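Student: Pasting the sequence and the predicted model now:
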Amino acid sequence: MFTGLITDQGVLHSLTQGPVRRFEVRSSYPHDDLKLGASIAHNGVCLTLVEIHPDPKGSRFIVEVSPETLAVTTLGDWKVGDTINLERALKIGDELGGHIVQGHVDGVGEVVERQDQTGWIGFKVKAPAALSRFIAHKGSITVEGVSLTVNGIEGDIFDLMIIPHTAEVTTLGQLQSGMRVNLEVDVMARYAARLSQTAQT
């Protein structure tokens, strides 16, 4: 369980091809503070630490990604040197500052427009058609692991506004038109849709 509030920006240090792809990520998380088997969200995808190593900047850890995950997220596009939004799993008693995020990507969207304005950045993102009914004006959505508020929606395209702080401490400031992004819809919207469907049957 996560909140969509990014706690570090890691860098993809190396990758190993194979039936299960292995990613080595450098982060500023203290080496002694990480545990094997722990979950960390990588651009919104919950992955398990299978190796942990000390690093001058904090730590290097390895996660393994299945072909299915590579196919349904943007992780298959990663290249050495890419910056990654990281969030450690929520602990009991932690502040829930964003919204409830599961780390299970629902689909991949595409940035169709970027607007750089004074003090903020606006984005238009096209979501897969199957997800549009779960996206609501002023509702929550997770983009690349970041909890955001939907400013508007028309059809399959929704609007976002990113403040300078968010652009600085996440990878969202690097997004350009044509780039793909991991999307996770609000779990509450999923439950509401399911309840509505059940009530009509």
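Tutor: Nice, I can see it.
Student: Could you use CA atoms for every contact and neighbour count after this?
Tutor: Will do.
Student: ok, which stretches of the protein are strands?
Tutor: For the chain, the strands defined by DSSP state E occupy 8-16, 21-27, 39-42, 45-55, 58-65, 83-88, 107-117, 120-126, 140-143, 146-149, 152-154, 157-162, 180-185.
Student: Identify all contacting residues around the last one.
Tutor: Contact partners of strand 180-185, identified using Cα atoms under 8 Å, 6 or more residues apart in numbering, comprise 43-44, 73-74, 101, 103-111, 127, 131, 134-135, 140-145.
Student: got the angle between it and strand 107-117?
Tutor: Between the axis of strand 180-185 and that of strand 107-117 there is an angle of 110 degrees, by axes from the mean of the first three to the mean of the last three Cα atoms, to 10 degrees.
Student: Now do strand 180-185 against strand 45-55: the angle between them, please.
Tutor: Here the directions of strand 180-185 and strand 45-55 differ by 120 degrees (the same axes, to 10 degrees).
Student: another one to put next to it:
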Amino acid sequence: MFTGIIETAATIKRIERENENIHFTFSSSITHELKIDQSLAHDGVCLTVVAIDADTYTVTAIKETLEKTNLREWTEGTEVNLERAMKLGDRLDGHIVQGHVDQTGVCTQVEEAGGSWYFTFEYDPAANNITIEKGSITVNGTSLTVVNSKENAFSVAIIPYTYEHTNFKHFKVGTTVNLEFDVVGKYVARLHALRK
């Protein structure tokens, strides 16, 4: 369980393929605090630490994860948003984030707004995911508030702190991102579909 409040960044140092799996080795400022078998959200994707070597750690992505996320586009040097699982009793500063990406989206617009930024994303509506105005959305693991909700698109407003401390600063039109829709909204949508 995560909150969508990004702790730090991690940078891919090595990518190794093994059958249909990919092992990603990262460096991060918190590597020395990690343990094997610990869950970390990488751009919103919950992955398990399988090895630690000095200042690097390794996680493994399986076929299911690679098919539903933007991990297949990662290359050595890619910077990802990193969050450790929340501790029981901590404040929930973002919203409830599972680390289970629902689908990817594509950045279609970046607009500077006098010290903040608006980012617009489109996604395939066939998966029946929805956003609502002022509802929660997770983009690359970052908990955000939806503005300008549409059937297959939404925007988010980014403050300077978030821009500087996440990989939003690298986004441009065409960037593929991981989306996790609000868990409560997913249950409501599912119940609605069952009643039709």
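Tutor: Okay, I see it. If you're wondering where the values come from, they're calculated on a predicted model, not measured in any experiment.
Student: hang on, the earlier thing: just send the strands of the first structure back as a markdown table, with distance to Glu95 of the first structure and mean neighbour count too.
Tutor: Below are the strands of the first structure laid out as a markdown table (distance: least, Cα to Cα, whole Å; neighbours: other Cα atoms under 10 Å):
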| stretch | distance to Glu95 of the first structure | mean neighbour count |
| --- | --- | --- |
| strand 8-16 | 17 | 18 |
| strand 21-27 | 22 | 21 |
| strand 39-42 | 17 | 23 |
| strand 45-55 | 19 | 18 |
| strand 58-65 | 24 | 20 |
| strand 83-88 | 13 | 24 |
| strand 107-117 | 27 | 17 |
| strand 120-126 | 26 | 20 |
| strand 140-143 | 17 | 26 |
| strand 146-149 | 14 | 23 |
| strand 152-154 | 27 | 15 |
| strand 157-162 | 22 | 19 |
| strand 180-185 | 20 | 25 |
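Student: can you tell which of those is closest to Gln200 of the first structure?
Tutor: For Gln200 of the first structure, the closest of the strands of the first structure is strand 180-185, at 22.6 Å, according to Cα to Cα.
Student: can you name the residues of the second structure that that closest one overlays?
Tutor: The aligned range for strand 180-185 of the first structure in the second structure is 176-181, by TM-score structural alignment.
Student: So what touches the longest helix along the second structure?
Tutor: If you go by DSSP state H, the second structure has its longest helix at helix 183-195. For helix 183-195 of the second structure, the surrounding residues in contact (Cα under 8 Å, 6+ apart) are 96-97, 128-131.
Student: Among those, which one has the most neighbours?
Tutor: Val97 (27 neighbours; other Cα atoms under 10 Å).
Student: Map it onto the first structure.
Tutor: Under TM-score structural alignment, Val97 of the second structure pairs with Val101 in the first structure.
Student: what do you get for Tyr118 of the second structure?
Tutor: Match for Tyr118 of the second structure (TM-score structural alignment): Gly122.
Student: Turn the strands of the first structure into TSV, columns for distance to Thr170 of the first structure.
Tutor: Below are the strands of the first structure laid out as TSV (distance: least, Cα to Cα, whole Å):
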stretch	distance to Thr170 of the first structure
strand 8-16	7
strand 21-27	13
strand 39-42	12
strand 45-55	15
strand 58-65	18
strand 83-88	6
strand 107-117	16
strand 120-126	13
strand 140-143	11
strand 146-149	8
strand 152-154	22
strand 157-162	10
strand 180-185	13
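Student: do you know how far the nearest residue to Ala153 of the second structure once chain neighbours are set aside is from Leu47 of the second structure?
Tutor: Setting aside the residues directly before and after it, Ala153 of the second structure is nearest to Glu122 in space (Cα to Cα, 6 or more residues apart in numbering), at 4.2 Å. From Glu122 of the second structure over to Leu47 of the second structure the distance is 25 Å, taken as Cα to Cα, to the nearest Å.
Student: Could you do Glu133 of the second structure as well?
Tutor: In terms of Cα to Cα, Glu133 of the second structure sits 30 Å off from Leu47 of the second structure.
Student: After alignment, which residue of the second structure pairs with Thr142 of the first structure?
Tutor: Counting by TM-score structural alignment, the partner of Thr142 of the first structure is Thr138.
Student: and the gap between that match and Thr3 of the second structure?
Tutor: On the measure of Cα to Cα, Thr138 of the second structure and Thr3 of the second structure end up 9 Å apart.
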